[in-house]
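Undergrad: need coordinates for the following:
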Amino acid sequence: MNIPPLMQKPRSRQSGVAAVEFGLIATLLFLLSLGIIEFGRFMYVWNTTQEITRHAAREAAVRNFDADSIDAIQRGAIFSADTTGDVAVPGGPEIASTNVVIRYLNADGVPATPMPDNPEDNIAACLDVDRAASCIRYVEASVCMDDGDCTPVPYQPLIGLFPFLAIDIPRSTVIMPAESLGYRI
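TA: Next up is the predicted model:
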């Protein structure tokens, strides 16, 4: 069946406009959605960093301070207690167990030097006035680069569209009074 030319719709110069408009709007919508996801991940990493320092400080206050215990505290703080080696936070590869820095401080708030050999030796150092610099009174846990200066860990955006989000994760530090440090009666 042929439609007479006068009854046909005239061809419009508007064909394909909807597809172009959708492409422009969809690009902005996807950018906005990805930006919201990336910002949410940044907030997750920041909040997780706070929890990591609280957990590490609490564990360090009650556990032994030998190298194996410190390594276990670092891994446990980032929710990977039953693993070995350097592990990272789930969903936050920027924060690894090596970024959890634990320091044992004396009464003046400076690192205890020389460090006691074991928890019993720490008690003896705390009772001896001449060894007060060796007495561990506080435990400090930080999440930072273990470079001596404890510089903040840089955030690494997962989506390459947002390089301006490559900022430092705010440094997190928790200081708690030392408790048993693993001493057993």
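Undergrad: rest of the way, CA atoms for contacts and neighbours
TA: Fine.
Undergrad: tell me the contacts of the closest residue to Asp66 other than its chain neighbours?
TA: Spatially, and ignoring its direct neighbours in sequence, Asp66 is nearest to Asn118 (7.5 Å; Cα to Cα, 6 or more residues apart in numbering). Asn118 sits next to 64-66 when contact means Cα atoms under 8 Å, 6 or more residues apart in numbering.
Undergrad: quick one: contacts of stretch 53-66?
TA: By Cα under 8 Å, 6+ apart, stretch 53-66 touches 69-70, 73-74, 76-77, 100, 102, 118-119, 138-143, 172-183.
Undergrad: mind listing what's buried along it?
TA: Residues of stretch 53-66 classed as buried: 53-65 (neighbour count, 16 or more other Cα atoms under 10 Å).
Undergrad: what about the residue positioned nearest the centre of the chain, is that helix, strand or coil?
TA: Compute the mean C-alpha point of the chain, and by Cα atoms, centre = their mean the closest residue is Thr49, 3.7 Å away. Here Thr49 is recorded as helix under DSSP: H, G, I helix; E, B strand; the rest coil.
Undergrad: where along this structure do the strands fall?
TA: Assigned by DSSP state E, the chain shows strands spanning 88-89, 92-96, 100-105, 138-143, 172-177.
Undergrad: the structure of the following sequence is requested for comparison with the preceding one:
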Amino acid sequence: MRTWKNRQKGVTQVEFTLIALAVLLVIFSIIEFALYFYSIQMANEVTRRAARLATVCYIADRDDIATLSSVEGIYPPGFSSDDLSISYLDENGDKVDVRAFVPVTAGPEVLNPIFATIRFVKAEADYTFQFMMLSLLINAVGASPEFQTILPAESLGVLRPEDGLGSIEDC
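TA: Presented below is the predicted three-dimensional model:
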């Protein structure tokens, strides 16, 4: 019996180490996946807020929307303002070229026809989640869905008279 006891010395330490390693791996995996799902939801919320702001802000201010505190304050880890893009769509869903709005050098005769074709605003986010702990073990990168929000264009920052579309000069 005594030789059997001597051979068993340290077995509990090895067993504890193996079990503790497995439990810690499960706990950190749960935390990582919770952060992943949180980040995915925040990237989706960023596009929703940016699209909402773009529907009511002037077109020339579209590049500033990504840096507003109400949008920038909810960026998930690894997200930057370069990952967010805002575009304006016509009634068919095709992009409208709004480069004439920044800087505003064009007159109303150029801007009004462009403004009249805009029916929707689209905000898109290009985001890929990078796992921290799992990437050390298996170089894991979280696949992200396509984040985009499309909303109908509202005022686009221009007050419109009751009788029609209005003009850029009415701002």
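Undergrad: ok, back up a step: between the buried residues of stretch 53-66 of structure 1, which is nearest Leu29 of structure 1?
TA: Nearest to Leu29 of structure 1 out of the buried residues of stretch 53-66 of structure 1 is Thr53 (Cα to Cα; 36.6 Å).
Undergrad: how about that closest one, what's its match in structure 2?
TA: Superposed on structure 2 with TM-score structural alignment, Thr53 of structure 1 falls opposite Thr47.
Undergrad: now its match, nearest residue through space, not along the chain?
TA: For Thr47 of structure 2, ignoring the flanking residues on the chain, the nearest one in space by Cα to Cα, 6+ apart is Ala123 at 5.3 Å.
Undergrad: look up how far Val11 of structure 2 lies from the one you found.
TA: Using Cα to Cα, to the nearest Å, one gets 58 Å for the distance from Ala123 of structure 2 to Val11 of structure 2.
Undergrad: so for the two, which sits in the more crowded spot?
TA: Set side by side, Ala123 of structure 2 and Val11 show more neighbours around Ala123, with 24 against 10, by other Cα atoms under 10 Å.
Undergrad: so that one touches Asp83, yeah?
TA: No: using Cα atoms under 8 Å, Ala123 of structure 2 is not in contact with Asp83; the gap is 10.4 Å.
Undergrad: can you check which residues contact both of those two?
TA: Joint contacts of Ala123 of structure 2 and Asp83 (Cα under 8 Å, 6+ apart) do not exist.
Undergrad: number of residues surrounding Ile78 of structure 1?
TA: Neighbour count for Ile78 of structure 1, taken as other Cα under 10 Å: 24.
Undergrad: and Arg119 of structure 2, by the same measure?
TA: Around Arg119 of structure 2 there are 18 residues (other Cα under 10 Å).
Undergrad: that one matches what in structure 1?
TA: Correspondence of Arg119 of structure 2 to structure 1, assessed by TM-score structural alignment: Arg137.
Undergrad: its match reaches Ala178, doesn't it?
TA: Yes: taking contacts as Cα under 8 Å, Arg137 of structure 1 lies within contact range of Ala178: 5.2 Å.
Undergrad: burial count for Ala124 of structure 1?
TA: When neighbours are defined as other Cα under 10 Å, Ala124 of structure 1 has 15 of them.
Undergrad: turn the buried residues of stretch 53-66 of structure 1 into JSON lines, including distance to Leu24 of structure 1.
TA: Converted to JSON lines, those look like this (distance: Cα to Cα, whole Å):
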{"residue": "Thr53", "distance to Leu24 of structure 1": "44"}
{"residue": "Arg54", "distance to Leu24 of structure 1": "46"}
{"residue": "His55", "distance to Leu24 of structure 1": "47"}
{"residue": "Ala56", "distance to Leu24 of structure 1": "48"}
{"residue": "Ala57", "distance to Leu24 of structure 1": "50"}
{"residue": "Arg58", "distance to Leu24 of structure 1": "52"}
{"residue": "Glu59", "distance to Leu24 of structure 1": "52"}
{"residue": "Ala60", "distance to Leu24 of structure 1": "54"}
{"residue": "Ala61", "distance to Leu24 of structure 1": "56"}
{"residue": "Val62", "distance to Leu24 of structure 1": "58"}
{"residue": "Arg63", "distance to Leu24 of structure 1": "58"}
{"residue": "Asn64", "distance to Leu24 of structure 1": "60"}
{"residue": "Phe65", "distance to Leu24 of structure 1": "59"}
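Undergrad: noted, bye for now.
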